[in-house]
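Trainee: Just to be clear, the model below is a prediction. Sequence and coordinates:
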Amino acid sequence: MTFRDTAWPEGTPCWVEVRVGDPKHTSAFYGALFGWDFLDRGEEYDHYLTASLDGRTVADIGPRFGEPANAPSAWLVCIAVESADAVAERIVRAGGTLTVAPTDVGTHGRFAVAADPGGAVFGIWQADEYFGAEVADVPGAAVWHRCLTRDFGAAQAFYVEVFGYTVTPEPSGSGGPDGGGPDAAAGVVLRLDGRPVAGLARAGAGAVSHWLVTFGVAELATAVAKVTASGGSVLTGPYDTSRGPSVLVADEQGTPFEVVAVSAAT
């Protein structure tokens, strides 16, 4: 269990959000699955719905902006930074691209969106009044984040250069949503000061580069049943990972994410 009442260290995934065609409908899906409550941030913040778990924030669900109605939705992983402008410059120097330049989000913080050299999209977040998730590593909250990439070498070099990560091999026998095997064996753990903060692995055949969020659940089979009962789908799994048996699922609007059983006392 991780409680957070101050800004996350630079380089740590600190927040996740998803933009969908119908945020209210999607909030009902996640509320049923994770027990989330929601706060509508109002017109100033485009009616983003901030999800909380037992009073602590965990995620945002927001509306699409200028995207095709049939464009696939995806969870956006936001990485904490001390200066969004400085890190945005490092992103470009390291071969990434900025899709949203650093911009203030009211009094909450400063935000940018980028893509790594393999095309995986992520956000960076410079906290002001709003520092991100207030709880992690419990059922109903994010427990892990990893980038699945079509260009493993370039992606690894990029994240090391931008965020100063050290890299260690993923534990032997760890698998992933693409079924394990050679791709999973090539995965690595990205670390800050020796602490694991994210993973990096090869994307499966035909998949685009992307970041994947893993949410904790109390019991895997029960969570999967709730996903399908609420209009979501099972994409693959269960498969073995270093965190335990996991399942890749999608919400009722097709947004993929992973679930794994964790203890509330983790």
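Mentor: It's in.

Trainee: hey, let's count contacts and neighbours off CA atoms from now on
Mentor: Will do.

Trainee: And stretch 191-199, end to end?
Mentor: 9 Å (Cα to Cα, to the nearest Å).

Trainee: May I see the buried residues of it?
Mentor: 191-192, 196-199 (16 or more other Cα atoms under 10 Å).

Trainee: Please, where are all the helices along the stretch 151-266 of the chain?
Mentor: For the stretch 151-266 of the chain, the helices defined by DSSP state H, counting those that start in this stretch cover 152-163, 182-185, 220-229.

Trainee: Export the ones you listed as CSV, with columns for mean neighbour count.
Mentor: Compiled in CSV, those are given as follows (neighbours: other Cα atoms under 10 Å):
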stretch, mean neighbour count
helix 152-163, 19
helix 182-185, 17
helix 220-229, 16
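
Trainee: Can you check which of these gets nearest to Val58?
Mentor: Distance to Val58, taken as Cα to Cα, is lowest for helix 220-229 among those, at 17.7 Å.

Trainee: Measure how far that closest one is from the centre of its chain, please.
Mentor: Here helix 220-229 is found 20 Å from its chain centre; the criterion is Cα atoms, centre = their mean, to the nearest Å.

Trainee: what do you get for stretch 90-105?
Mentor: 18 Å.

Trainee: ok, residues contacting it?
Mentor: With contact meaning Cα atoms under 8 Å, 6 or more residues apart in numbering, stretch 90-105 is reached by 45, 84-85, 88, 110-117, 158, 161-162.

Trainee: adding another structure so you can compare the two:
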Amino acid sequence: MRQDGKIDYLELPGGDIDRVKAFYGNAFGWSFVDYGPRYAAFDEGLDGGFDADAAKAVPLPVLYAQDLEAMQARVEAAGGTIVAPIFAFPGGRRFHFKDPAGTELAVWSER
């Protein structure tokens, strides 16, 4: 069961999705679910995905929230900076924020 504030997903930069999938498939036996030609998801101990359109070449930890609006308010009240307000994506909605050290994370919900 998903829980508020727990790491739930890890999004990685994908670049050439076919090449990345071939590498992880051959090296580690991973399998993928494609969500269009630019995104491939995996479930290999921790759910995650490769995003060919990632703006930065760094991993993006994604936390979970049952109530996305309430979690965004909590993040802001705690001193986080919202860098992408709530938006829809295939599978749900999410927002991105930076913590006080400048690390970017996201929070998602299926609602």
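Mentor: That came in fine, so what should we check first? Please read these numbers as outputs of a predicted model, since none were measured by experiment.

Trainee: what TM-score do we get after superposing?
Mentor: Here the superposed chains carry a TM-score of 0.83, computed using TM-score structural alignment, normalised by the length of the second structure; 111 aligned residues with a Cα RMSD of 2.2 Å.

Trainee: could I get the helices of the stretch 151-266 of the first structure as JSON lines with distance to Asp128 of the first structure?
Mentor: Putting the helices of the stretch 151-266 of the first structure into JSON lines (distance: least, Cα to Cα, whole Å) gives the following:
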{"stretch": "helix 152-163", "distance to Asp128 of the first structure": "20"}
{"stretch": "helix 182-185", "distance to Asp128 of the first structure": "37"}
{"stretch": "helix 220-229", "distance to Asp128 of the first structure": "34"}
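
Trainee: which among the contacts of stretch 90-105 of the first structure end up buried?
Mentor: Buried among the contacts of stretch 90-105 of the first structure (16+ other Cα under 10 Å): 84-85, 88, 110-117, 158, 162.

Trainee: Provide the aligned range in the first structure for stretch 6-16 of the second structure.
Mentor: Mapped onto the first structure using TM-score structural alignment, stretch 6-16 of the second structure spans residues 12-22.

Trainee: The contacts of stretch 90-105 of the first structure in strands, which ones?
Mentor: 110-115 (DSSP state E).

Trainee: Farthest pair within those?
Mentor: Farthest pair in those, by Cα to Cα: Arg110 and Ala115, 17.3 Å.

Trainee: one step back: pick out the most distant pair among the contacts of stretch 90-105 of the first structure.
Mentor: Farthest apart among the contacts of stretch 90-105 of the first structure by Cα to Cα are Tyr45 and Glu161. That separation is 32.6 Å.

Trainee: count of neighbours near Ala77 of the second structure?
Mentor: 10 (other Cα atoms under 10 Å).

Trainee: Can you name the residues in contact with the match of stretch 6-16 of the second structure?
Mentor: 8, 26, 58-64, 69, 73-80, 125, 131-133, 145, 192, 197-198, 213, 253.

Trainee: Now the top helix by length along the second structure on the first structure. Mean distance?
Mentor: With secondary structure taken from DSSP state H, the second structure has its longest helix at helix 17-28. By mean Cα distance after the TM-score superposition for the first structure, the fitted helix 17-28 of the second structure averages 2.0 Å away from its aligned residues in the first structure.

Trainee: Show me where the second structure has its strands.
Mentor: Using DSSP E, strands in the second structure cover 7-13, 33-34, 39-43, 47-51, 60-64, 81-89, 92-98, 104-109.

Trainee: And the helices of the stretch 151-266 of the first structure: which comes nearest Pro169 of the first structure?
Mentor: Per Cα to Cα, nearest to Pro169 of the first structure of those: helix 182-185, 8.2 Å.

Trainee: Residue in the second structure paired with Ala223 of the first structure?
Mentor: Ala223 of the first structure maps onto nothing in the second structure, by TM-score structural alignment.
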